[in-house]
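# Prediction below, plus the sequence it came from.
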Amino acid sequence: MRLPTATALLCLVPSLALAGADSRCRASRFSAQEMKGASAQQRHAAYVQACALDEVVELTKQLVRFKTVSSEAPPAKSPDIAAMGRFLQKWAKAHGMAYRVVGDNDVFEIAWGEGAPTLGLVFHGDVVPAPVHEWKRPPFEPYVQEGRLFGRGVEDDKGPLASALVALDHARRLGLKPQGKVLVIVGNGEESDWNGMAKYAATEPKPTHVISVDSGYPVVAAQSGFVAWNLVAPMGPALKSSKVALRPVDVKAGEFLTQVPGTATLKLLPGDEGSLSVALETVRSAVTEEQRVRPGLKADVKEEGGAVVLTVHGKAVHASIADEGNNALWGLSGVAARLLMEDNGIAAMLRVLATRFDRDHHGEKLGLVYSDGGLMGTLIVSPTVLRVADGKVSLGVNMRRPQGKDAAAFNASLDHAAERVGQDSGGRVKEGGGRYVGDAHVADTSGPLVTTLLDIYKRHKNVPDAKATSVRGGTYARLFPKAVDFGPGFPGEEYTGHAPDESISLESLDLGTRMLAEAIHTLALTPAPVSAKEK
């Protein structure tokens, strides 16, 4: 028989509804003497539900005020990261927990309990940049408005960090003790350089269970492998072409390997016997023709310094969700395929884009496509950065690969894809350096960590058919064997972690804190759950 819920147990606390804020949240009101018949876990849950949110909001605000933008200053040189570390050190001491710094401010670790680590809770203390002009109010001056907490880092990842610290402290105040040690592990380079946390994960004792709170619910049990691939071609000299052909002189798309480009631009000069006006009309006609087979194509053509500039507009999204955006390189290559151009390196690369990438999210045209058939889905392939520099044209390609094919087999597939590209371009386009093929990270979906967290989510959200999920992005969880992500994003809610006016609803912050508190209690304060395999 299921015991009473935390909400029902609140009724067992004498005069709770009539108490003032301070007396209402005295730990003694949630003691075994006051809540007769309630288990330690139920008392902890009732305490967190009644009293944690205000503390979580206030602690999150304090953390957000530290401008910990790691891309502007690495941990070793960031005064704000150092200041946040001193703040966490004081917090830990005031709340009966140990604190240490690993590396040169690379990782902050707060520990509660003694012995071998049983539970690791992983977060990051750094944040992405927050250009002030994009925000309605200063990004590092957090505030609450209309039921939401605003500020850079409230969702990614300082709000979740505050939830963990408050949930742990509520258990400590009740006199509860963990079986082994609970670690709160705060990396400070997640948005820039993972080396510090990678070294920590490789060299420090491994907790029995590791939970990162930096992705979504119900439970993120798998992350795609990250792949970087680069194609290059020499700019010239141009192969033999018609004298009236357009001469491509520059091309540009994308800013980051991990972002699908929202715009792509091609610069063309009239041929030796052509005029600028004819060149403009030729390119505009090609756009019109392409729009007949690509109705959503948005492009503009203009004259600039004696050249024709074609700009194609798409929708920029993170490369991990490329199929939710609109790659501007696809449209650019489609229009270019309709133009008679001198066959230099730019023209060759655009042909490769049209032949092997256009309207193909999964690498079918490259011969790369595969799927794990279940949890992780199908390979994602995104050409993202196109540039001309140092006499070469380069195309950066980002892929997110599922389990189901080992690194050796996938590398062999890339070798074959490079051969195809070379054949398409008459040997002009070849693979460049810097190939990187990462492996997928997959947890044990039937093990005690995933099943425990799924059970918690199902009950709190009343979603009995919830299942473990995967993401194509990456969090620190992938650095720890069998680690998972548990929050903070709920299905159906907009994620604002990297956006202007980042915010999180107080309702979500509260529920996330309560679910994390139950996870802490189940996995670290009571005997470890046993999986069916271990019975």
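Cool, got the structure.

# drop to CA atoms for contacts and neighbour counts, all remaining ones
Fine.

# just so I have it, where are all the helices in the chain?
6-10, 21-24, 40-64, 79-94, 158-173, 195-203, 276-293, 328-336, 345-356, 407-424, 448-461, 506-520 (DSSP state H).

# Please compare the first structure with the one that follows:
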Amino acid sequence: MNATISETEMDQAIQSLSSIVSFPSFGTEATDHAPFGEHDLDALKAMLHICETLGFTTYLDPDGYYGYADIGTGDKLLGVICHMDVVPAGNLSDWQTDPFKLTIKDGVLYGRGVQDDKGPTIAALYALKHAMDAGLKLRHQIRFIFETDEETLWRGINKYVKEQRTVDFGIAPDADFPVTYAEKALLQARIIGPGSEDLNIDLQNPFNAVPGAAEYSGPKQGEVKAALQKLNFTFTENDQSITVAGQSVHSMEAPKGTNAVVRLAMALSQVFDAPMLQFIDKGLGQDAYAANVLGDISDTVSGRLTFNLASLTVNKQTSSADIDLRIPVTVDKQAVVDKLSSTLAKFGLTYQQFDYLNPQYVKTDSPLVKTLMAAYQQVTGDKNAEPLVTGGATLARVMPNCVAFGGMLPSVKSYMHQVNEQWQIADMKTTMQIYVAAFTALNSIE
């Protein structure tokens, strides 16, 4: 089958992408039948309308959590699991273009969602249309599933899983090529302990980000400064506060970052008496693998466990710390929790689970992974590519026998969640050609 995408097909795909980028679907106040805000629901409805114009039959959850579009018949169901929500644009003055108006400049698409995940969704959809127009006779039913809460709590896809048919195999076009066959378990938890009479600090950060800065403001600034200097930690100061510098990265890559909250806590432990600070200083330290706390936990499939302490609160009444663990795919979660709880108890602290996502692991010799790898290599000629492992989380993990597959080429710089999110049209076209090859090959899986 000819996988070459014509200019007319590219224009149609970009026009559809423009339509759904126009919705600022980053989650706002809930209304009737719009649990994540009207813009999220409008984006979902627009996506379903696009699918209907391409010959799909569609379904909209009456409560507004999700939708899906079906085409083809057959006993098996191939899923393409996507999301229509995005992260907020942030400071609009930092953008070169309107983030919610698709703009083309010098062959590059600009707009919130062009990489994550509206662009890859459209690429996959129009790739399937190309394959069918070129004569592909579908042997399986294909379902595009549209989540509207992926960037927060996955409430849309979780409702889908409870109410609808599970796919037999599938892809999530929300990562990198060639194919991600293993995703570590994601455990987010809170450590609770007693407070401190002399310290009042509240450092709040997302679970999934290594803190890049941490500020102390209080009467013992001179002593804290001396402790930081003794530890040789970088900081800035003024008359009111001290700010410890770190290097922010995503939690899944915690060892590549420098945790400013941990560094400040280690200095504070030299000045204030608080079990939470002692745990961070003497127990955890700056080891983003948490070997002193948990032992060296790893497996041959997905590597080492990573540990990020994201937030820290200490006051007279209590103390708490938010932590994010990425657990290797074959490691027992409860064993990790038991070991963590045992270590915390030695410091007078307790463990409280906040959220957990099961790991995903589809073996590299499975028909699904082998087929997708072959499709990627067929189009790109990249014979040296190897299947990927990630500490990140994609919607592929919500159902068995699903993997993340594209839509970003290895050479593409990530602008996901960043200002000036962008995607070169040439790269989008290559991604579509890979999806054409993939849908064609997956059609033959028994």
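Received the coordinates, thanks. Predicted, not measured: the structure shown is a model, and the values here were computed from it.

# if we can go back for a sec, could you say which one of the helices of the first structure comes nearest to N105 of the first structure?
helix 79-94 (6.7 Å; CA to CA).

# What separation is there between the residue nearest the centre of the first structure and F226 of the first structure?
Residue closest to the average C-alpha location in the first structure (CA atoms, centre = their mean): G473, at 4.8 Å. Using CA to CA, to the nearest Å, one gets 8 Å for the distance from G473 of the first structure to F226 of the first structure.

# where do the contact lists of these two overlap?
R400 (CA atoms under 8 Å, 6 or more residues apart in numbering).

# Tell me, how many residues neighbour the aligned residue in the first structure for Q15 of the second structure?
Matched by TM-score structural alignment, Q15 of the second structure corresponds to E58 in the first structure. E58 of the first structure: 15 surrounding residues under other CA atoms under 10 Å.

# Ok, D42 of the second structure next?
When neighbours are counted by other CA under 10 Å, D42 of the second structure comes out with 18.

# Could you do G381 of the second structure as well?
11.

# quick one: what's aligned to it in the first structure?
Using TM-score structural alignment, G381 of the second structure pairs with N462 in the first structure.

# cool, and K118 of the second structure?
Under TM-score structural alignment, K118 of the second structure pairs with K158 in the first structure.

# quick one, what contacts its match?
T60, L63, V64, F123, H124, G125.

# of all the residues you listed, which comes closest to H521 of the first structure?
F123 (18.6 Å).

# Excluding sequence neighbours, find me the nearest residue to the closest one.
V186 (4.9 Å; CA to CA, 6 or more residues apart in numbering).

# Surely the one you found is in contact with N105?
No - between V186 of the first structure and N105 there is no contact under CA atoms under 8 Å: 9.9 Å.

# Those two - which one has more neighbours?
V186 (27 against 22).

# ok, the aligned partner of I504 of the first structure in the second structure - contacts?
Aligned by TM-score structural alignment, I504 of the first structure pairs with W423 of the second structure. Residues near W423 of the second structure by CA under 8 Å, 6+ apart: V108, L109, Y110, V114, Q115.

# List just the nearest of those residues to V261 of the second structure.
Of the contacts of W423 of the second structure, the one sitting nearest to V261 of the second structure (CA to CA) turns out to be Q115, at 30.6 Å.

# Could you find the closest non-adjacent residue to the equivalent of G85 of the first structure over in the second structure?
Structural alignment (TM-score structural alignment) places G85 of the first structure against L44 in the second structure. Leaving aside its chain neighbours, L44 of the second structure sits nearest to M84 (6.3 Å; criterion: CA to CA, 6+ apart).

# Next, the contact list for the one you found, please.
S25, D40, A43, L44, D117, K118, F146, E147, T148, D149.

# That one -> the first structure?
That one, M84 of the second structure, aligns with G125 by TM-score structural alignment.

# Likewise for A267 of the second structure?
By TM-score structural alignment, A267 of the second structure lines up with V335.

# That match contacts V293, doesn't it?
No - applying CA under 8 Å, one finds V335 of the first structure not in contact with V293, separated by 10.7 Å.

# Mind checking which of the two has more residues around it?
V335 (25 against 10).

# roughly how far apart are L353 of the first structure and V385 of the first structure?
L353 of the first structure is 12 Å from V385 of the first structure, by CA to CA.
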